[in-house]
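Enquirer: A structural model of the following input is requested.
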Amino acid sequence: MLKVCELATPAFLLDKQVLEKNCTKMLQFAKANNLELRGQTKTHKTVEGAVLQTGGTKRKLVTSTLAECELYADNGFEDILYGFPLMKHHLKRTFKLREQLDEFHLMVTNLEICQYLQDNFDPPKEKLWSLVIKIDCGNKRAGVWWENKEEYLKVARFIQNSSKLTFQGIYAHCGDTYHASGKDDIVKIREFTQKSLISIATQLAEEGITCKDIGLGSTPSCSQVDINLDDSANSGHNLDKIRMTEIHPGNYIFYDNQQVGLGSCKLEEVACRVLTTIIGHYPDRNQILVDCGFLALTKQGLGKQNNKRMIAEVDGHPDIILTDMTQEIGFVESSDTTKNIHFDKYPIGSILKLIPYHSCATSACYEKYKIREKMLLMNGSPQNFGESVQFPETLSFEVVHFSYLLL
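Expert: Down below sits the predicted model:
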């Protein structure tokens, strides 16, 4: 049985109890607000993580890649939304998925792709292409702009009148919450997005077009659990007819230091750490070197945290921070430039735990996750894409068997 000190580093370590609590908390938040949770899988890209996100039902997911869709379809999941703007080169793979799944939805952002589907690409026999229109409510990424009534009505009308397409609903990603100044700003963005979506759904309803799903996403917008999302969503509208139906957060399963800064979670709710080994002391320049470079941890946190020099916080050691990285090596310095590092506290060969600023990007650096439960460690068994998930042999009666597959 492995101990932390025996792990090869750098390594991505997960606390199973914490990520289970995170998933349970978000499911409870959705239920309390009379909403469905359609968990985004891009943070973890695993079967086991998706089981936790769905509360074991294996229903309602949104993905960012077709590989994720295929993984979940092959492992018995249903009601999957491919949450990336549909393009022509996706269609051969989406055909197989539509054939395989009872409920599979595609996201569209323009009329052209809908016309192409209608004119050139038939769905599987006795099925229709189920389409969701992505709305941009201020994030300024993909989607039909929320004020462009002519465009979203045109797209929705075309889908509604098509013989091969069916209209599922609308969705907006509150990505601008990641740039919010604080909780009040996050709530303001979320409420604006909700009201914009309800307004659009109301306009569509007046045209005889029903939104089966009305959803929004982003972990910050769904992590303020003291706000009743169900009530704030529907202010000024007929609650019996039109309301929000689902939320689409994803990062919450792991959380990270960015989410701590945004107020989405507390530090103890961050389920992931990057383990790195000290490989050298350099007192002349007041630095420690570690074996964690930018292939093991994203640099996204630099300049975006309270200490502008910091890439990653060192868990349990506020006196030092990770400040720079090359491909394979990280540079640890004093958090206070006026103070020297106490090198005797950090022997060469000992392990530091780094708190990622962005867990989605960091987890993508690893082919395997390490799972910790009750101070026991287990190494996830890697799988080739397309194979069924295999569970490792029993290591202890105290360990729940996990095998994490990363795409």
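Enquirer: from now on I want contacts and neighbour counts done on CA atoms only, so please keep to that.
Expert: Noted.
Enquirer: between the two ends of stretch 217-230, how far is it?
Expert: 14 Å (CA to CA, to the nearest Å).
Enquirer: please apply the same query to stretch 83-101.
Expert: 16 Å.
Enquirer: off-centre distance for that stretch?
Expert: Its chain's average C-alpha position is 21 Å from that of stretch 83-101, according to CA atoms, centre = their mean, to the nearest Å.
Enquirer: to check against the first, give me the structure of this:
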Amino acid sequence: MSTKNTHTKISEANTPCFLVDIDRLKKNSDKMMETCRKLKVDLRCHTKTHKTLEAADILTGGTRRKIACSTIPECRLYADNDYEDILLAFPISADKIPRCAELANRLDEFHVMLSGLEGFPCLKDGASDLNAGKVWSVFVEIDCGYGRTGIAWDSDDTLEAGTLLKENPNTKLQGLYTHCGQSYDHMTPKQRKDHQKKIVSRLEGVAKKLRALGIEVPVVGTGSTPTCNMAEPVLSSFDEFHPGNYVFNDVEQLYLGSCKLEDIACCVATRVVCQRRDLNMLVVDCGFMGMSHDGMRQRPDDFCVIKDHPHLMYYDNSQELGKVKAKEGEKLDFERYPVGTILFIYPFHSCATAALYQEYLVHSGEKITATWKPVKGW
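Expert: Take a look at the predicted model:
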């Protein structure tokens, strides 16, 4: 829940801190809603990136309906605040059954995800935890080539999963879900268009086979921020989008062409704490505990962007300290960056960076307007 912050200006905040630009966030939300309206696709916004009630209220347009979560504490946060139609978008397993049953019993619409046939027995055995009249509402996760979780799109296991759910009196198939993670590969516009056509063909193919067996498939959906931020008309055949990162965007999305720099709604504020003139280097108070290591392996020379200082690069870190130098061997102007100078760094991966903070400072311009506290844990 939001609280009043003791600081009223960004320049007064303790560093490092995670800043959320509320104006940019709202624009990102509006853009995704408009994309879904044009394609006539429902938006099931994923909460995994921000994990806050306040952002979810914006992303759902205040409806407090139709979200996807990555953890049970997220589901509980939203259930406690009158949200409905919540999907735990994570493979179901026996250890999660009691907590999922508690959510299913108190909500009109709570869905779990079956990511393989091995997950079905716990749903069957866990039916005793459900109240009378309740059944497990299940999304079957399909792997359309990403190679992570889910049943391979061309496997007969997809049909067996649908049959098991249909024939069991305590389960019902709610839909098919795929995370098209291949969209995080760098693609030309043609490659992106071809990729989206392939996802549609594979997922709709599974739905068609299930329906041919008399198995209802109410919802077919896909999601990833690059896909949904750069959606082609072919995706209008889906029922649902479930992106998450778009709420903040980040430098990775920038490099993929999924957003512009002015669309990144989060950054880390950090102060210069040491000048190493002998090493032509600044040291800041934000190490991997405030920035994460994400992106450093993929793009060691430009994995993040320092706002308004294109000649500077954050290039290395330890637990609490980060190193900043001039690009291409330029001489640093140390008079411009005295100890105490605040730098604002757009992270490579906003999900990973946001997860490091117990609170977000929400601002409009220089003014801090609220503090949001993300839910933690699994």
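Enquirer: can you find the partner of residue 30 of the first structure in the second structure?
Expert: When the second structure is aligned by TM-score structural alignment, residue 30 of the first structure is paired with residue 36.
Enquirer: again with residue 318 of the first structure
Expert: In the second structure, residue 318 of the first structure lands on residue 310 (TM-score structural alignment).
Enquirer: tell me the SS of its match?
Expert: In three-state terms, and counting by DSSP: H, G, I helix; E, B strand; the rest coil, residue 310 of the second structure is coil.
Enquirer: circling back: element containing the match of residue 30 of the first structure?
Expert: Using DSSP states H and E, residue 36 of the second structure maps to helix 22-39.
Enquirer: just checking, what packs against the helix or strand just after that helix?
Expert: Using DSSP H and E, the helix or strand that follows helix 22-39 of the second structure in sequence is strand 42-43. Using 3 or more CA pairs under 8 Å, 6 or more residues apart in numbering; DSSP states H and E, the elements in contact with strand 42-43 of the second structure are helix 22-39, strand 240-241.
Enquirer: I figured residue 321 of the first structure hits residue 315, correct?
Expert: No - the pair residue 321 of the first structure / residue 315 is not scored as a contact, 9.3 Å apart, by CA atoms under 8 Å.
Enquirer: hang on, the earlier thing: make JSON lines from the helices and strands packed on strand 42-43 of the second structure and add distance to residue 297 of the second structure to it.
Expert: Shown next, in JSON lines, are those (distance: least, CA to CA, whole Å):
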{"stretch": "helix 22-39", "distance to residue 297 of the second structure": "28"}
{"stretch": "strand 240-241", "distance to residue 297 of the second structure": "30"}
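Enquirer: return the most buried member of those.
Expert: The highest average neighbour count among those, using mean count of other CA atoms under 10 Å, belongs to strand 240-241 at a mean of 26.
Enquirer: helices or strands next to that strand in the packing?
Expert: Looks like strand 240-241 of the second structure contacts strand 42-43, strand 219-223 (3+ CA pairs under 8 Å, 6+ apart).
Enquirer: try it again with 10 Å
Expert: Here strand 240-241 of the second structure touches helix 22-39, strand 42-43, strand 45-46, strand 171-179, strand 219-223, helix 225-229, going by 3 or more CA pairs under 10 Å, 6 or more residues apart in numbering; DSSP states H and E.
Enquirer: that one corresponds to what range in the first structure?
Expert: Using TM-score structural alignment, strand 240-241 of the second structure pairs with 246-247 in the first structure.
Enquirer: same thing with stretch 208-226 of the second structure?
Expert: Under TM-score structural alignment, the match for stretch 208-226 of the second structure is residues 202-220.
Enquirer: mean distance between the biggest strand by length in the second structure and the first structure after superposition?
Expert: Looking across the second structure with DSSP state E, the single longest strand is strand 266-276. Comparison of strand 266-276 of the second structure with the first structure after fitting gives an average deviation of 0.5 Å (mean CA distance after the TM-score superposition for the first structure).
Enquirer: can you show me the helices along the stretch 301-407 of the first structure?
Expert: For the stretch 301-407 of the first structure, applying DSSP state H, counting those that start in this stretch gives helices covering 359-363.
Enquirer: what segments of it are strands?
Expert: Secondary structure of the stretch 301-407 of the first structure (DSSP state E, counting those that start in this stretch): strands located at 312-314, 320-325, 330-334, 351-355, 370-373, 376-379.
Enquirer: so which of those strands comes closest to residue 278 of the first structure?
Expert: Across those, residue 278 of the first structure has its closest neighbour in strand 351-355 (6.3 Å, CA to CA).
Enquirer: read off where that closest one ends up in the second structure.
Expert: Against the second structure, strand 351-355 of the first structure falls on residues 342-346 (TM-score structural alignment).
Enquirer: ditto for stretch 277-286 of the first structure
Expert: Under TM-score structural alignment, the match for stretch 277-286 of the first structure is residues 271-280.
Enquirer: pull up the distance across the matching stretch, start to finish.
Expert: 17 Å.
Enquirer: ok, and what's touching that stretch?
Expert: Contacts to stretch 271-280 of the second structure, defined as CA atoms under 10 Å, 6 or more residues apart in numbering, come from residues 14-16, 281-286, 321-326, 329-334, 337-344.
Enquirer: apply 6 Å and report the result again.
Expert: Outside stretch 271-280 of the second structure, the residues that touch it by CA atoms under 6 Å, 6 or more residues apart in numbering are 282-285, 339-342.
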